[in-house]
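A.B. asks: Prediction below, plus the sequence it came from.
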Amino acid sequence: MILTGPEITSASKDGRLRISPFTATQVNPNSYNVRLGGTLLTYTDQVLDTHRPNPTRRTEIGDDGHVFQPGELYLGHTLEEVGSDLFVPLLFGRSSVGRLGLFVEITAPIGDIGFHG
């Protein structure tokens, strides 16, 4: 079941859904718009190895924003912490972001019940 905007607001108020910080203007008819957090990671090696940690470089997004470079993979996080013990979270990019050629998520749009972060 996908929650409607009013159901998202209600579930956030009564604790069934945790969104922090919660901003009412981010609620849509059947979704909540999370925002990009203030830190990005980029890999520093050209070759990535799934069997060992890959070194990254940390970049803080300043007040002026960030210019994304073509061909660079950025790992970001949301400003909001989201979690629920009842609902499965889904993360999808907005079409306005997709039209810019940016992918919000690539392979893992489904979160886990009980995860809060």
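C.D. replies: Happy to help now that I have it.
A.B. asks: okay, CA-based contacts and neighbour counts for the rest of this
C.D. replies: Will do.
A.B. asks: mind listing what the closest residue to His77 other than its chain neighbours touches?
C.D. replies: Using Cα to Cα, 6 or more residues apart in numbering and skipping residues adjacent in sequence, the residue nearest His77 is Gly37, 5.3 Å away. Contact analysis of Gly37 by Cα atoms under 8 Å, 6 or more residues apart in numbering lists 76-80.
A.B. asks: and the comparison structure, right after this:
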Amino acid sequence: MTVLSDRDIKRALEEGDIVVKPLEEEYLEEALGPASLDLRLGNEFVVFKTLHKPCIDPTVDAGENTERIVIDEDEEFVINPGELVLAVTHEWIEINAPDITGVLHGRSSLGRLGIQAHVEAGYVDPGWRGRLTLELVNFNPMPVKLRPGMRVVQIVFHRLSSPAERTYAESSGKYHGDERPSPSKMHLDFCRG
């Protein structure tokens, strides 16, 4: 796999191999790095409820253990120490080329505040369409304010050695087309024969 440079990313955007919406021209100049593109935080979050249960069971729909919070674009969301919060990117992403994939990385400026931008869901397969769910964790001993529109992750695009036989949309695709932060859908793995 090779990493796409800023020139390659611009070309892929122009040709529709990668779609990022919204992507204003002035924001592209700010967000495009030598080999990555910064993505912004959306305004919707999913927090985990404190329930009187001994544990979370991955064979059961995790949605019952969560609460969805939507804030205005000019509001702040406070993530507390040790808290896991699901969030969503402001941008809708499409990877239309069967030989391009993306990998999310937290921005170092946010990491230096103790915020991890994703726990495990950092891989974006060819054929993905949707807003990306972020798994934010605060490792800081202090609460941290987050604001919609702030740059929180960068996506690095890679070109595969050959096109994928099946894209994400053609395979399991549990999260395909997500527009909101999605709790785990692992319970669906247990429903399959």
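C.D. replies: Arrived safely, thanks for sending. Remember, predicted model here, so these are calculated numbers, not experimental data.
A.B. asks: Do I have it right that Arg131 of the second structure meets Val88?
C.D. replies: Yes: applying Cα atoms under 8 Å, one finds Arg131 of the second structure in contact with Val88, separated by 6.3 Å.
A.B. asks: Secondary structure element for the residue nearest the centre of the second structure, which one?
C.D. replies: Geometric centre of the second structure, nearest residue: Leu132, 3.1 Å, by Cα atoms, centre = their mean. Assigned by DSSP states H and E, Leu132 of the second structure falls within strand 129-138.
A.B. asks: Assign a three-state SS to Lys13 of the first structure, would you?
C.D. replies: Here Lys13 of the first structure is recorded as helix under DSSP: H, G, I helix; E, B strand; the rest coil.
A.B. asks: wait, what's in contact with the closest residue to Arg131 of the second structure other than its chain neighbours?
C.D. replies: Using Cα to Cα, 6+ apart and skipping the chain neighbours, the partner closest in space to Arg131 of the second structure is Trp92 (4.5 Å). Contact analysis of Trp92 of the second structure by Cα under 8 Å, 6+ apart lists 19-22, 129-132, 179.
A.B. asks: Of the residues you listed, just say which sits nearest to Ala97 of the second structure.
C.D. replies: Checking the contacts of Trp92 of the second structure against Ala97 of the second structure by Cα to Cα gives Val19 as the nearest, at 10.1 Å.
A.B. asks: where's that closest one relative to Glu120 of the second structure, distance?
C.D. replies: Distance, Val19 of the second structure to Glu120 of the second structure, using Cα to Cα, to the nearest Å: 23 Å.
A.B. asks: More neighbours: the two, which one.
C.D. replies: A count of neighbours by other Cα atoms under 10 Å puts Val19 above the other of Val19 of the second structure and Glu120, at 18 against 9.
A.B. asks: Can you list the residue ranges for helices in the second structure?
C.D. replies: Assigned helices in the second structure, in chain order: 6-15, 25-31, 108-111, 187-191 (criterion: DSSP state H).
A.B. asks: Please render the ones you listed as JSON lines that adds mean neighbour count to the earlier fields.
C.D. replies: Below are the helices of the second structure laid out as JSON lines (neighbours: other Cα atoms under 10 Å):
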{"stretch": "helix 6-15", "mean neighbour count": "15"}
{"stretch": "helix 25-31", "mean neighbour count": "11"}
{"stretch": "helix 108-111", "mean neighbour count": "15"}
{"stretch": "helix 187-191", "mean neighbour count": "12"}
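A.B. asks: export the ones you listed to CSV and tack on distance to Val153 of the second structure?
C.D. replies: CSV is the format used below for these (distance: least, Cα to Cα, whole Å):
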stretch, distance to Val153 of the second structure
helix 6-15, 16
helix 25-31, 10
helix 108-111, 9
helix 187-191, 27
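A.B. asks: Distance check, the aligned residue in the second structure for Pro53 of the first structure against Gly16 of the second structure.
C.D. replies: In the second structure, the residue matched to Pro53 of the first structure (TM-score structural alignment) is Asp61. Applying Cα to Cα, the value for Asp61 of the second structure to Gly16 of the second structure is 35 Å.
A.B. asks: ditto for Thr133 of the second structure
C.D. replies: Relative to Gly16 of the second structure, Thr133 of the second structure is positioned 22 Å away (Cα to Cα).
A.B. asks: of those two, who's got more company?
C.D. replies: Ranked by neighbour count (other Cα under 10 Å), Thr133 of the second structure and Gly16 place Thr133 first, with 25 against 14.
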